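S.K.: here's my sequence, what's the structure:
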Amino acid sequence: MLLLLGGGVVATAILAKSKGLGGGWLLINFGWGLAVFAGVTVSYSSGAHLNPAVTIGLLTTGDITFVQALVYWGAQMVGALIGAFFVWLAFKQHLDAEEDAGAKLGVFATGPAIRNYGWNLVTEIIATFVLVFVVIGFGRVGDAEVGTPAGLAALGAVPVALLVVGIGASLGGPTGYAINPARDLGPRIMHALLPIKGKGSSDWSYAWVPIVGPLVGGVLAGAASGLLLPIM
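M.R.: Prediction:
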């Protein structure tokens, strides 16, 4: 659900034959926020783990076990592959009609506005730190005395959706804010595998940045949360 709606809003905004062409950066921001809202809503019962960076953050805090993390990571990658496949189905004619190979790749994967691997990595670490740190903060707000639940599965979809919109608007410009390894890697793999006319390179030389950056940001956020966030 996350990748179907997230990839879909990018395709809507940037593909030449789309009725949404020119929708702009804020449309993409809000579209991804609503994609997160939908994804969290339908995965609520399992803890709403949509992002390996959030999962590794909670592994760092000790809130989940390594075995649980492995299961979540596997499910996240499978979901990302399936979501990207359905984006391709929905926009197949538009992808084939698009002349810009970079726009085709942009539907599936992120890329930097200015390519500098070191600084791109820093941006992804910072943006993902914000995501994971605040998500952990959401999950710790609760009051046992009045029966208010705490934990990731209890935080609700709206706050996380708004957080993703905010991160995209504030920190997304340099790299396109992957902030989620599965979000980038799964669709990038599908871009490489699918029969998209004139698709060009999948830009594997950059692919490590939206994997390593979010994972580092997630670990740092998990470690920092134990020192800086209250436990209620």
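S.K.: hey, let's count contacts and neighbours off CA atoms from now on
M.R.: Will do.
S.K.: Phe37 against Val160, yeah?
M.R.: Yes - under the criterion of C-alpha atoms under 8 Å, Phe37 makes contact with Val160 at 7.2 Å.
S.K.: how far is whatever helix or strand Ala53 lives in from where the chain is centred?
M.R.: Using DSSP states H and E, the element containing Ala53 is helix 52-61. The gap between where helix 52-61 is centred and where its chain is centred comes out at 14 Å by C-alpha atoms, centre = their mean, to the nearest Å.
S.K.: what's the following helix or strand after it?
M.R.: helix 66-90.
S.K.: by contact count, what packs against that next one?
M.R.: helix 2-14, helix 52-61, helix 181-193 (3 or more C-alpha pairs under 8 Å, 6 or more residues apart in numbering; DSSP states H and E).
S.K.: ok, Asp143 to Pro149 distance?
M.R.: 7 Å (C-alpha to C-alpha, to the nearest Å).
S.K.: quick one, which of those two is more surrounded?
M.R.: Using other C-alpha atoms under 10 Å as the criterion, Asp143 and Pro149 rank with Pro149 on top: 16 against 12.
S.K.: do you know how far that one is from Ala157?
M.R.: 14 Å.
S.K.: to compare with the earlier structure, here is another sequence to fold:
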Amino acid sequence: MAMYLAEFLGTLILILLGDGVVANVVLKKNKGEGSDWIVIATGWGLAVAMGVYVTGWVSGAHINPAVTVALAAIGDFSWDLVPGYIAAQMLGAFCGAVLVYLAYKKHFDATEDKNSKLGVFCTAPEIRNMKWNVITEIIGTAMLVIGVLGIGHGNNNMGALGALVTGFLVWSIGLSLGGPTGYAINPARDLGPRIAHALLPIKDKRDSDWGYALVPVVAPIIGGILGGFIYKFFLNMWI
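M.R.: Below is the predicted model:
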């Protein structure tokens, strides 16, 4: 139960700070209104680092179903814990998104752009082509898992710095691969807040774009598993 609670809290922190930076940039009458992509990517990277620092020592701070499934697939995590981890991550993501809404309630009210309101909660592609959107998310999530496994390898002796470097990893993915789809690379990060958007009484909101919702759920799982096996393949060749 302690591990599940840690995954809940870690994912809540991730979404509170991650969706929060998007809200600060895209909603009207904010201090950060009009900031650019690097602000959003930096905010998400730091959000990951904070989530990992707070809960990593309890649960490993997967805070991402794609990471959880990937670790289980390569034999580094028990399949018995996977359902509980994913449930905790999804609930944490939902609650984090609700907190962002409460923090920015008046700014949601002041914003007329319905796509911007949705964009606070979940991702959307710049060019909608499901096949290529899936490929982008697979590549990004594979890189995430390869990076996480590499950072965490004992030979790197990262210790407490591992959480910060993981944040740099997510920052790098956002800057380098985030443009086409907004780099969900995490099913909970997208689906939990998307459900929150659907349920919350947001003024003049649009639909929650359920036609795209499977892409940031399914593709990261595929990418995470591929990334795990790619890393294991090279690791077995090196040692």
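S.K.: the helix holding Ala53 of the first structure packs against which elements?
M.R.: By 3+ C-alpha pairs under 8 Å, 6+ apart, helix 52-61 of the first structure packs against helix 66-90, helix 117-140, helix 181-193, helix 209-228.
S.K.: now do the buried residues in it.
M.R.: By neighbour count on 16 or more other C-alpha atoms under 10 Å, the buried set for helix 52-61 of the first structure is Pro52, Ala53, Val54, Thr55, Ile56, Gly57, Leu58, Leu59, Thr60, Thr61.
S.K.: aligned partner of the fourth one in the second structure?
M.R.: Read it as Thr55 of the first structure. Mapped onto the second structure by TM-score structural alignment, Thr55 of the first structure lines up with Thr68.
S.K.: how close does the spatially most central residue of the first structure sit to Gly20 of the first structure?
M.R.: By C-alpha atoms, centre = their mean, the first structure has its centre lying nearest to Asn180, at 4.0 Å. Using C-alpha to C-alpha, Asn180 of the first structure is found at 25 Å from Gly20 of the first structure.
S.K.: again, but for Leu220 of the first structure
M.R.: Counting by C-alpha to C-alpha, the gap from Leu220 of the first structure to Gly20 of the first structure is 38 Å.
S.K.: same check, this time on Leu95 of the first structure
M.R.: From Leu95 of the first structure to Gly20 of the first structure the distance is 14 Å (C-alpha to C-alpha).
S.K.: comparing those two, which residue is more hemmed in?
M.R.: When Leu95 of the first structure and Gly20 are compared for neighbours, Leu95 comes out ahead with 27 against 16, by other C-alpha under 10 Å.
S.K.: aligned partner of the more buried one in the second structure?
M.R.: Using TM-score structural alignment, Leu95 of the first structure sits opposite Phe108 in the second structure.
S.K.: still on that earlier bit, correct me if wrong: the match of Thr55 of the first structure contacts Tyr85.
M.R.: Yes - Thr68 of the second structure is in contact with Tyr85 according to C-alpha under 8 Å; the separation is 7.4 Å.
S.K.: so which strand or helix has Gly51 of the second structure?
M.R.: helix 37-59.
S.K.: the equivalent of Lys117 of the second structure over in the first structure is in what secondary structure piece?
M.R.: Per TM-score structural alignment, the equivalent position to Lys117 of the second structure in the first structure is Lys104. Using DSSP H and E, Lys104 of the first structure sits within helix 101-108.
S.K.: by contact count, what packs against that helix?
M.R.: Looks like helix 101-108 of the first structure contacts helix 2-14, helix 181-193 (3+ C-alpha pairs under 8 Å, 6+ apart).
S.K.: what do we get in the first structure for Ala142 of the second structure?
M.R.: So, by TM-score structural alignment, Ala142 of the second structure is matched to Phe129.
S.K.: correct me, but its match touches Leu215?
M.R.: No - judged on C-alpha under 8 Å, Phe129 of the first structure makes no contact with Leu215 at a distance of 9.2 Å.
S.K.: count the neighbours of Ile114 of the first structure for me.
M.R.: There are 11 residues near Ile114 of the first structure, going by other C-alpha under 10 Å.
S.K.: how close does the residue nearest to it when sequence neighbours are not counted get to Ala182 of the first structure?
M.R.: Leaving aside its chain neighbours, Ile114 of the first structure sits nearest to Pro174 (6.8 Å; criterion: C-alpha to C-alpha, 6 or more residues apart in numbering). Distance, Pro174 of the first structure to Ala182 of the first structure, by C-alpha to C-alpha: 19 Å.
S.K.: among those two, which residue is more densely surrounded?
M.R.: Ranked by neighbour count (other C-alpha under 10 Å), Pro174 of the first structure and Ala182 place Ala182 first, with 27 against 17.
S.K.: list the contacts of that one.
M.R.: Each residue near Ala182 of the first structure by C-alpha atoms under 8 Å, 6 or more residues apart in numbering is listed here: Asn51, Pro52, Gln76, Met77, Ala80, Ile211.
S.K.: please pull up the equivalent of Lys203 of the second structure in the first structure.
M.R.: By TM-score structural alignment, Lys203 of the second structure lines up with Lys197.
S.K.: in CSV, list the helices and strands packed on helix 66-90 of the first structure along with distance to Ile28 of the first structure.
M.R.: Compiled in CSV, these are given as follows (distance: least, C-alpha to C-alpha, whole Å):
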stretch, distance to Ile28 of the first structure
helix 2-14, 6
helix 52-61, 21
helix 181-193, 15
